[in-house]
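In: How does the following fold in three dimensions:
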Amino acid sequence: MILQALNEHYQRLLEEPDSGVAPPGYSLAEISFVLVLSKEGVLQDLYPVETATLVPEHKKRQGVNPPPYFLCDKLLYSLGIGKDQAEGVKRFSQYRDYNIGILEKIVTTEGRAVINFLQSWDPEKWKESSCITQFADIYNKPKTLNVVYQIDGVPGYVHQSQAIVDLWNRENSIEDASAIWGQCLVSGERCIIAKTHDIGISGIGEKANAALVSFNCDAFESYGKKQSYNAPVGKTVSIAYSKALNYLIASKTNRVRLSDTTMVFWADKKGGQAEEKILAWCLDPVEPTEDETEDATRRIDPIAARQAKTILERVRAGLPTGDQNFDPDTRCYLLGLAPNSARLSVRFWQVSNFGDLLQRIAQHYEDTRITGLEHLGGIVSPWRGLKALAVQEDSKNIPPLLGGQFMKSILSGQRYPQTLFNLALNRCRTGGEHGGVNTIRASIIKGFLKRKYRLQGQKQEEEMVSVSLNEKNPSAAYQLGRLFSLLEKVQRDALGTQINATIRDRYFGAASATPGSVFPLLMRLSRHHISKSNYGSIMDKKIQDVVNQLDAFPAHLNLEEQGQFILGYYHQNQANYQKADSAENNSENK
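Out: Just a heads-up that it's a prediction; the model follows:
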C-alpha cells in the first residue's frame, strides 16, 4: 500500500509542470563547479556555482566498486581529485571509461570535447592546473562536490544539449539481457524486477541513500530468492516510489520533523497543495530556516500560528476552513519514517481524509489548551511539546520511538503515550535552568489526563481537568498543588525574590510524590513567612481555604495524582501572578 501510493503520487507529480520532480532517468543534484572546455576538449576554466539542477540519474552507491555517473559526478570521479591518489586514479579511470563508452555512440561537438578531455586528463597532475588549485575546498571535499561540463561559448551544460539528452534516454531504455522478469507486486504488471532499489532515500538521519526496501541477510530470504526478488517490485516502480519519497522529504509543505521521526504526507489527487499546506501549518507552524534540524533555529511563525489556530477553530465549529480550494473529503496519506543504520524504519502509516485529520489535530490543541498558552502563540505544536520534555531541552535527548508514537496519537485521536506523561512529570520535578513547571509541560500533562479520562468514559474526572484555576476541584492532589503554590508565594512575599532557594527548589519533588512527609514541615514554615509578609492575612485566608478542602495529607500520590498536583500548582501560580499584574496595572492607571 505504501509503495503503491508513492508510485501513484509520482505519476501525478510528473503531470504537474511546476512540481520540480525528477523525471525517469534523471536526478535533482546540487552542482558545485562547472568545467569549461574548448570545443577541442582543452580545459579553459573552472568556476563555482551553487544550484540544484536535473542531471543524468544518480543511483545509490554501495559496495567496493560504486558505479560512476554520466556527465555529472563528484570531484573524486570526474577529475580524480582525492586525498588518496591511488583511489583518485582508480575512480577517474572508471568514470572515463563509462562516459566515453556512452558518448562514442553519437557524433556531437559537445560529446567529442568531453571525450578528448577525458582521454587527455591526468588525475595525478591536477595540482598543476591553476584554475583548479585556486579553490582550497576542492582537496578537502572531493567526495561531496559535483562537477558538470560546459563548452566555451555554448549556452547550457553539456548534459542538457538535445543530442546528449536523446542519447541518455536511449541508453536508459536498453534492457539488461540478464534481467529477471516477473509480476510487480505494486502495479500487477509483468515487467523487469529490480534486483536492488537503486535510488536511495536521503534526508532522514545522517545516513544518505538509505533503503526503504532491502534484503541484505540470508535469514530474510525465502523460496530460493535473493535480494529484492523476495519482494518483487518492478524496476520503474522502484525508481518512481523512491523519487516521490525523496521529493516529499525535501518539500517544506509535505514534511514534518519530530525528534528522530520524519513524517511525510500528500494528497491523493492532482493539485492538492491547498490541503497539504493547511495540514503543514496546523502541525508545524514554524518559520522556514536553512537547517530545520537545529532546534535553536526553529521558531514559531506567528502568522502561520494564527492561521492554523483560526482554521482549527473553524473546523471545531463545523465551518469550512476558509480556503475555497480546500476539500475536506480529499484522501491523505501519512508516513512516519526514522533512520535505522542503512535502512529506514516505518514508524506509522495512516490513510485518512484531510477533514478528519484537522478535526483530530484541533482536538489535540483543545486537549492541551491551558491558561498562559496565549503568550506562546496559543497552540503547542508537537515538536515544541517534545522539545520542552527533553533533557536540556535538546531534541537529541528525546527517547527513541516517542516522536512517532506522539504524532500517531495526535493523528489517530488515541491516547498519548505514557512515556510522554512520565517525561513531563520528571521535567517538572527537575530543577535547574531547563527544569521546573512551565506552560508547555503543564499543557502536556493536562492534555494527557483530559484525553485519558475521555477515552475511558470518566466524564466527571474529565470535567475536573480544566483550562484554568478551579478552586472547587475535588481532587486532593490538585488542591495540594494549589497549596504548595500559595506556600511558595507567601515565602517570596516575606523574603523577597532574591533568595537563593525557595521551597520549590528544595521540596517540590517530595511534596508531589509523598506529601504526608513534607507538608507538615511546610505548614510550620509558612507561619513564620505569613508573619513577615505585607499580605500575610490575605495569604493566610487563601491557605486555610485550601486546607479546609483536605481531609489529610496523603502519604503517597500515584503518577496520575502527581499530574493533578502539577496542574493545581501551575493553575494557582498563573492566578497568583495574573492578579498581581492586574493590581499593578490598576495602580498605574490611577
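In: all contacts plus neighbour counts: C-alpha atoms, from now on.
Out: Fine.
In: Quick one: residues contacting Gln227.
Out: Residues in contact with Gln227, defined by Cα atoms under 8 Å, 6 or more residues apart in numbering, are Lys195, Thr196, Ser214, Phe215, Asn216, Glu221.
In: Skip the chain neighbours and tell me the closest residue to the last one.
Out: The reference is to Glu221. Among residues not flanking Glu221 along the chain, Asn230 sits closest, at 6.3 Å (Cα to Cα, 6 or more residues apart in numbering).
In: Count residues in the vicinity of that neighbour, would you?
Out: Asn230 has 16 neighbours, counted by other Cα atoms under 10 Å.
In: Between the contacts of Gln227, which sits nearest His529?
Out: Closest approach to His529 among the contacts of Gln227 (Cα to Cα): Ser214, at 67.6 Å.
In: Enumerate every residue touching the nearest residue to the closest one once chain neighbours are set aside.
Out: When the adjacent residues along the chain are set aside, Ser214 lies closest to Ser228, with 6.1 Å between them (Cα to Cα, 6+ apart). With contacts defined as Cα under 8 Å, 6+ apart, Ser228 is in contact with Ala194, Lys195, Thr196, His197, Val213, Ser214, Phe215.
In: quick one, strands of the stretch 451-590 of the chain?
Out: Ranges of strands in the stretch 451-590 of the chain, per DSSP state E, counting those that start in this stretch: none exist.
In: I have a second one here; can you model it like the first so I can compare?
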Amino acid sequence: MILQALCDYYERAGLAPLGWEFKEIPFLIVIDRNGKFISLEDMRESGAKKARAKSILVPKAEIRSGKNAWERPNLLWDHYGFVLATPKEETDDAQTMALKQNGVFINRIRQIYSDIGESPELTALLNFYDSQQAKEVIKHPVWNDCVKIKGCNLTFRLADSPNLMLHGAEIQNYVSSKADCASNGNAEIESSTNGRQGVCLITGCFSEIERLHPSIAGVNEKPAPFAAVNNLENPAFSSFGKKQGFNFPISKVAAFRYATSLNHLLIRDHHQRIQVGDASTVFWSEKHTDLEDSFADLFDEPPKDDPAKQTRAIEALFKAPQSGALSDEGGNTRFYVLGLAPNAARISVRFWQVGTVAEMSARIRQHFEDLEIVHASYEKPYLSLFRLLVATAIQGKSENIPPNLAGEFMRAILAGLPYPQTLLQAAVRRIRAEREVNYPRAALIKACLNRQARYSPSQEKEIAVSLDDSNTNPGYRIGRLFAALEKIQEEAVNPGATIRDRFYGAASSTPVTVFSNLMKLKNHHLAKLEEGRKRYFEKLIGQIMSDINDFPAHLSLADQGRFAIGYYHQRQAFFTKSEPTSTTQGA
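Out: This is a model prediction of the structure:
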C-alpha cells in the first residue's frame, strides 16, 4: 500500500523522469572548452542556520553496496573521491580507494564519449583530466568549504554556458536511451546481469525485477534502502531460493518511481515534510488539496519571520466545515501520512496512516480542541508538536525526546486514538523533576486525560479549559488546594523558595505525607495577611476542601495529572484581572 501510494504520487507530482533524480550539489567545477580549470563555484543558498545545497536534476545515482561499491561511479557527478581523487580520511587506504574511484569515474566518461561520439562537454572534461587540471581545484580558496562537507557532491559546467554539462543535449539523450521504456510504460529496458522477469507487486505487470532497490536520503545519516533483504547475513529471509529484491518482486520502473517520490518528499525544508524527534514525517494526497499545503504549518514550529503562520493555518482548519473547504469533492480525497525513522543501515516505518481529507481534518481539529487550556495572553494560542514534545524532555532539548514517542503521538492524533500513556508519564515526570507546571505540560496532560476518558469507560468527567469548581476529583481538588497554600505563603512571607519547590513531588503522589503539615503552616501564613485577604483565602480553602474527606495515601498517574491541572488552573485564576472566588466552566 505504501509503495503503491508513492508510485501514484510520482505520476501526479510530475517528478524526475526515468533515469534522473534530484540531488544536492553544493559546488560546481567550472572549466573552459580546452579543459582548463577556471573556478570552484559555491551553489549553496543561505539558510536560517547554515548554507544549504541546491537540489539539481542529475542522472540517477548508481546503487552501490559492499566492497566493490567503488566500481560504480555516477554519471558526470559524484563525491570528491570519484571526481577529484580526494580521500575522505587522511589514511593510505583511503587515498588508494580515492585513486581507484577517480580512475573508474574517468573511464566511464571515456566510455560515454565512445558511445555518443563528439561532444564539446565531454571533450573539455577529458582534457581537464588529461592535463592534470584536477589538482588546481584543491588550490582554490573555496575548496576548504567543500572539503569540510563529508562526501560533498560535485559536477561540472563550461565557463561560457549557464547550463551544467550533464544537462547537455547529447548527455540527456544518452541517459534517456538507457532508461527507455516499453510502450506500456511499465518496464525499463536496460542491460542487466540480473535481468530476472516476474510479476511486479505494484503494477501487476510482467517486468524486469529490481534486485537492489534505490537508496533513500534524508532519514539516516547515510542514504539507505527503504526495502531490502540481506540474505547473505540472514538466509532465513530467503523464500523458495530467492534472494534480495527477488523475495518481493518490484519492477525496476516501480522501484524508481517510489524511491523518487520518497526522496523528493524527504528533501530538507520540503513543505510536505516535518521532523519531530527522530521521526521524519511526509504526507501527500491523491490529488492536490489544501490540507497537503497546510499540514506542516499545523504541526511544525512557525518560522521566526512569520510567527503567526501556524495560528492562521489552524484557524482556517476550524473554519473549513463552515466555509465549504471540505466539500465532498475535496473532503473525500485520500490523504497519506508516513512516519519514518533511522534503524541501523535500514529505514523503519514508525507509522502509516491513511484516511480522507475530511477524516484527517476532523481528527486534527479534535487534537487542538483537546489541547485548549487557559494560558497567559502573551503565550501562543496553539502549540506545535515540537513544543509539546520538548516539554516532556530532559532540559527541554529535542535530542532528549524519548525514542518512538514522536511517532506514537502523531499516529494517535491522525487515528483519533488516546495519546500514548508514555506521553502522560513523561509530562508528569518532568513536572515532578523540575517542579514547574507550565502551559505546554498542562495542555498535554489535559489532552491525554480527556482522550483517555473519552475512549475508555470512566466515571471521571472531562477536564475543562479553565478553573472548574464542579470538578470533585480528589487529585484535581488537592492540586487546587496546593496552589492556594502556595499563594498564601507568597503573599505572607514572599519566600525565595515556595512549598512547590520543596513539596510538589510528595504532594502530587502521596498527599497524606505532607498536607497535614502544610495546613498547619498555612495558619501561620494567614495570620500575617490583611483581614480582607485572610477572609478571601479562608473562604476559598473551605470551598476547595468541601469535597475532600481525607488526603489520599497515593495518587494514580492519571490523578497526578489531574493534580497538576488543578494546580495550574488555580494559579491561572489567581493571575486574572479579576480574582473571583469561583469560576466554573463545563467540560
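In: preserved in structure 2, out of the contacts of Gln227 of structure 1?
Out: Among those, the contacts conserved in structure 2 (both residues aligned by TM-score structural alignment, their matches' Cα atoms under 8 Å) are Lys195, Thr196, Ser214, Phe215, Asn216, Glu221.
In: Narrow the residues you listed to those that are buried.
Out: Buried subset of the kept ones among the contacts of Gln227 of structure 1 (neighbour count, 16 or more other Cα atoms under 10 Å): Lys195, Thr196, Ser214, Phe215, Glu221.
In: so where does the counterpart of the first one in structure 2 fall, helix or strand?
Out: With TM-score structural alignment as the matching criterion, the partner of Lys195 of structure 1 in structure 2 is Arg211. When secondary structure is defined using DSSP states H and E, no element contains Arg211 of structure 2, which sits outside every helix and strand.
In: pretty sure Arg211 of structure 2 contacts Asn194?
Out: Yes - look at Arg211 of structure 2 against Asn194 with Cα atoms under 8 Å: they come within range, at 7.1 Å.
In: Who are the packing partners of the longest strand along structure 1?
Out: Longest strand in structure 1 by number of residues, with DSSP state E as the criterion: strand 43-56. Strand 43-56 of structure 1 sits against strand 26-37, helix 130-133, with contacts defined as 3 or more Cα pairs under 8 Å, 6 or more residues apart in numbering; DSSP states H and E.
In: Can you tell me which of those is most buried?
Out: strand 26-37 (a mean of 20; mean count of other Cα atoms under 10 Å).
In: Which residue comes closest to the residue nearest the centre of structure 1 once chain neighbours are left out?
Out: Closest to where the C-alpha atoms of structure 1 average out (Cα atoms, centre = their mean) is Arg257, at 0.8 Å. Spatial nearest neighbour of Arg257 of structure 1, excluding adjacent residues (Cα to Cα, 6+ apart): Met263 at 6.2 Å.
In: Could you report the neighbour count for that neighbour?
Out: Neighbour tally, Met263 of structure 1, other Cα under 10 Å: 26.
In: Contact partners for the alignment partner in structure 2 of it?
Out: In structure 2, the residue paired with Met263 of structure 1 according to TM-score structural alignment is Thr281. Contacts for Thr281 of structure 2 (Cα under 8 Å, 6+ apart) come out as Arg273, Ile274, Gln275, Val337, Leu338, Gly339, Leu340.
In: overlap between those residues and structure 1?
Out: Compared against structure 1 with both residues aligned by TM-score structural alignment, their matches' Cα under 8 Å, these retain Arg273, Ile274, Gln275, Val337, Leu338, Gly339, Leu340.
In: and the second one, which of the three is it?
Out: Reducing the assignment to helix, strand or coil with DSSP: H, G, I helix; E, B strand; the rest coil, the entry for Ile274 of structure 2 is strand.
In: ok, now the last one?
Out: Classification of Leu340 of structure 2 using three-state DSSP returns strand.
In: Save the buried ones among the kept ones among the contacts of Gln227 of structure 1 as JSON lines, and put in distance to Glu588 of structure 1 too.
Out: Listed next are these as JSON lines, based on distance: Cα to Cα, whole Å:
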{"residue": "Lys195", "distance to Glu588 of structure 1": "77"}
{"residue": "Thr196", "distance to Glu588 of structure 1": "73"}
{"residue": "Ser214", "distance to Glu588 of structure 1": "69"}
{"residue": "Phe215", "distance to Glu588 of structure 1": "72"}
{"residue": "Glu221", "distance to Glu588 of structure 1": "78"}
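In: of all these, which comes closest to Gln562 of structure 1?
Out: Gln562 of structure 1 has its nearest neighbour among those in Ser214, at 45.8 Å by Cα to Cα.
In: Confirm for me that that closest one is in contact with Ile199.
Out: No - Ser214 of structure 1 lies out of contact with Ile199 (Cα under 8 Å); the separation is 11.9 Å.
In: what residue of structure 2 matches up with Val490 of structure 1?
Out: Using TM-score structural alignment, Val490 of structure 1 lines up with Ile488 in structure 2.
In: ok, now Asn397 of structure 1?
Out: Match for Asn397 of structure 1 (TM-score structural alignment): Asn400.
In: quick one, strands of the stretch 151-300 of structure 2?
Out: For the stretch 151-300 of structure 2, the strands defined by DSSP E, counting those that start in this stretch cover 153-158, 197-199, 206-208, 215-216, 224-225, 273-276, 279-285.
In: Now tabulate those in TSV and tack on distance to Glu408 of structure 2.
Out: Shown next, in TSV, are the strands of the stretch 151-300 of structure 2 (distance: least, Cα to Cα, whole Å):
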stretch	distance to Glu408 of structure 2
strand 153-158	36
strand 197-199	35
strand 206-208	38
strand 215-216	23
strand 224-225	23
strand 273-276	11
strand 279-285	10
